[in-house]
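K.L.:
Structure for the following, please:
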Amino acid sequence: MASTTLPRSAARSLPRAVPSVRSQASRVATRCLHQNASPITASPLRNRPGVRQWNQRVPMPAISVGRRTMFIQTESTPNPDALKFNPNQRVLPESISSPFLEYLTPRSTLAPPHPSPLAAKLLNIDGVTSVFFGVDYVTVTKDSATPWAHVKPEIFAIINEFMLSGQIIVNTVEDKAGESGQEGTEQDSLAYDENDSEVVGMIKELLETRVRPAIQEDGGDIEFRGFHDGQVLLKLRGACRTCDSSTVTLKNGIESMLMHYIEEVQGVQQVMDQEEEIAMKEFAKFEEKLRQQKGPDAAPSAVGKGSLDTVEG
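P.N.:
As a prediction, this is how the structure comes out:
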């Protein structure tokens, strides 16, 4: 019997031309599995497992709700005994024409025309001597013997409570007896007045645009008390009122600028209230006593009645 011999080239192409049975079977099986797949349906209700109610009571952990706080920025001032608190919202009501209010005694916080519950609480803190309200900040001044670490947390807490609760910071009541308990309740002393002379108008403009912003930045303000015989009468408020550097501010700063731009100005004097005048006299006596103890050649202090021209208010 004659055997048929395939050429080598034909033998190599044979597996490619004839697919294997295994590959066909897998394709058929795959196709059949896809065609015969049944959709997934929900099981009958009777075959579902029952749900038993859990009766054990689990004690809920106690949740402590803390008090809300707000961001109050604190700024130091040239006066080491005064701090400026910025609550980032308006402090003085818009109905008050004055740019500031200053409370120097607990009685002033209750007297008309602008009693203040916030100032009353702050002045009730041991060591706090005065409270100053700017348009959007509060300046608190303490005595030199009280450290800030003792009073600053309580000041923060009181201001935070008033701002968050929406309590009235400053009230306005009728002043029937003419008793003004606060400083700065009248009209803004630097406001334009048609009755002012040309020189006074120029002085007010320079104070308003060049001086007041810097003093407000330091937690205080300035009042114009008049212009007489070439002398500009001014009153510093807030942190600048009891600051040792107020002498430099008035003489080297404000006086030099006013004399440079206005030739009619010959000097600047600070108006002193009666309490401040008494304090200055007591300080002068204390300096004189120290000078006698140290000897006649001792240099006088930079702060004192003789270091700044003053007039009684």
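
K.L.:
Could you use CA atoms for every contact and neighbour count after this?
P.N.:
OK.

K.L.:
what about the strands in the protein?
P.N.:
73-76, 82-86, 101-103, 128-133, 138-142, 220-228, 231-238, 267-272, 310-312 (DSSP state E).

K.L.:
Proceed likewise with the subsequent sequence, for comparison:
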Amino acid sequence: MMSISKEELQKKEEELKTLQEKYIKAKKELENYKGHNPLPDKYPYSIYSESTPNPLVMKFVSNKLLADHTKECKSIKDTGANTLLRKLFSFPFIQEIFISKNYISIKKHSSIEWHDVTNQLRMFIQDELNNNIKIYTPPIEKVKFTKNDSKIIQEINTIIEKEIRPNIQMDGGDIEIVSLDKGVLKVILKGACSGCPSSQITLKDGIMRLLKEKCPRQISEVIALND
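P.N.:
Sure, this is the predicted structure:
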């Protein structure tokens, strides 16, 4: 049996104590971390990819907050001051980009397969973010409604925010109210939901059914203007 000297044993105990202290510190930081707040700057960005119901769209999810507001870019002209989004459009296969709080949805051209480019894009986004490339998303200008509609719209927005938007965002998309006229609610589907083969099912069997159930007197139909 191999014997261990007193000095070696003391050294091992000190190393173990150091590791325990680091573990306790990291554990406390995780316990104090609130999901809606960004991680401290000392933590690097980590990006993972996630498929969506839209075969042309891949969702790239971050462990840290990316933006305060959503932004949809149909072309490089829509990127504004966003260096990362402009650089992403330099990839010839990228058709559209949608960014939300902690993810970027990218729509590709049908001429290329995701398995050929997903890892390349994931690493590119992660490296750019860790090189202090910031994403700026200006607040979205809210649609103005009449006084009669404002209370109803507020109720609808509350339902969307609590029961509809979280599910849509899980699939890499979003929804925006455009107008409400004589019971017809017009919306715009964004990100992965735009042009998705299953968007009509989501709209009719999910969004419209729930809104008609919650607001039967105010809503008779829901129409997506971009679908």
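
K.L.:
Mean neighbour count added to the strands of structure 1, as a markdown table?
P.N.:
Output for those, formatted as a markdown table (neighbours: other C-alpha atoms under 10 Å):
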| stretch | mean neighbour count |
| --- | --- |
| strand 73-76 | 14 |
| strand 82-86 | 24 |
| strand 101-103 | 24 |
| strand 128-133 | 23 |
| strand 138-142 | 23 |
| strand 220-228 | 19 |
| strand 231-238 | 21 |
| strand 267-272 | 21 |
| strand 310-312 | 13 |
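
K.L.:
Need these in TSV (columns: distance to I278 of structure 1).
P.N.:
Listed next are these as TSV, based on distance: least, C-alpha to C-alpha, whole Å:
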stretch	distance to I278 of structure 1
strand 73-76	27
strand 82-86	21
strand 101-103	19
strand 128-133	16
strand 138-142	19
strand 220-228	20
strand 231-238	16
strand 267-272	9
strand 310-312	10
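
K.L.:
and of these, who's closest to E287 of structure 1?
P.N.:
Among those, the nearest to E287 of structure 1 by C-alpha to C-alpha is strand 310-312 (17.7 Å).

K.L.:
and the closest one, what does it pack onto?
P.N.:
Secondary-structure packing of strand 310-312 of structure 1 (3 or more C-alpha pairs under 8 Å, 6 or more residues apart in numbering; DSSP states H and E): strand 267-272.

K.L.:
I'd like to know which elements the strand it packs on is packed against.
P.N.:
Using 3+ C-alpha pairs under 8 Å, 6+ apart, the elements in contact with strand 267-272 of structure 1 are strand 231-238, strand 310-312.

K.L.:
want to throw the ones you listed into TSV with distance to Q216 of structure 1?
P.N.:
Output for these, formatted as TSV (distance: least, C-alpha to C-alpha, whole Å):
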stretch	distance to Q216 of structure 1
strand 231-238	9
strand 310-312	22
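
K.L.:
Tell me the spacing between C240 of structure 1 and D218 of structure 1.
P.N.:
Distance, C240 of structure 1 to D218 of structure 1, by C-alpha to C-alpha, to the nearest Å: 7 Å.

K.L.:
so what sits against both of these two?
P.N.:
Common neighbours of C240 of structure 1 and D218, counting by C-alpha atoms under 8 Å, 6 or more residues apart in numbering, are P78.

K.L.:
Show me which of the two is the more surrounded one.
P.N.:
Neighbour count, other C-alpha atoms under 10 Å: between C240 of structure 1 and D218, C240 has more, with 24 against 21.

K.L.:
what's near enough to touch the aligned partner of that one in structure 2?
P.N.:
Matched by TM-score structural alignment, C240 of structure 1 corresponds to C193 in structure 2. For C193 of structure 2, the contact set (C-alpha under 8 Å, 6+ apart) comprises 54, 168, 171-174, 199.

K.L.:
hmm, back to that, nearest approach to R291 of structure 1 belongs to which of the strands of structure 1?
P.N.:
Across these, R291 of structure 1 has its closest neighbour in strand 310-312 (22.3 Å, C-alpha to C-alpha).

K.L.:
How about residues contacting that closest one?
P.N.:
269-274, 277.

K.L.:
ok, now stretch 140-158 of structure 1?
P.N.:
Here stretch 140-158 of structure 1 has contacts from 72, 81-85, 118, 121-122, 125-132, 238-239, using C-alpha under 8 Å, 6+ apart.

K.L.:
which residues of structure 1 does the helix of greatest length in structure 2 align to?
P.N.:
Counting residues, the longest helix found in structure 2 (DSSP state H) is helix 6-32. Aligned using TM-score structural alignment, helix 6-32 of structure 2 spans no residues in structure 1.

K.L.:
Pull out the buried positions in that helix.
P.N.:
By neighbour count with 16 or more other C-alpha atoms under 10 Å, helix 6-32 of structure 2 contains no buried residues.

K.L.:
Run the chain-centre distance for that helix.
P.N.:
36 Å (C-alpha atoms, centre = their mean, to the nearest Å).

K.L.:
likewise stretch 213-225 of structure 1?
P.N.:
Here stretch 213-225 of structure 1 is found 17 Å from its chain centre; the criterion is C-alpha atoms, centre = their mean.

K.L.:
do stretch 272-284 of structure 1 as well
P.N.:
Relative to the centre of its chain, stretch 272-284 of structure 1 is centred 32 Å away, using C-alpha atoms, centre = their mean.

K.L.:
so who does G127 of structure 1 touch?
P.N.:
By C-alpha under 8 Å, 6+ apart, G127 of structure 1 lies in contact with 142-143, 145-146, 151.

K.L.:
Need the counterpart of it in structure 2.
P.N.:
Per TM-score structural alignment, G127 of structure 1 is aligned with F93.

K.L.:
Its match and T79 of structure 2, how far apart?
P.N.:
Distance of F93 of structure 2 to T79 of structure 2, computed by C-alpha to C-alpha: 17 Å.

K.L.:
again, but for I153 of structure 2
P.N.:
29 Å.
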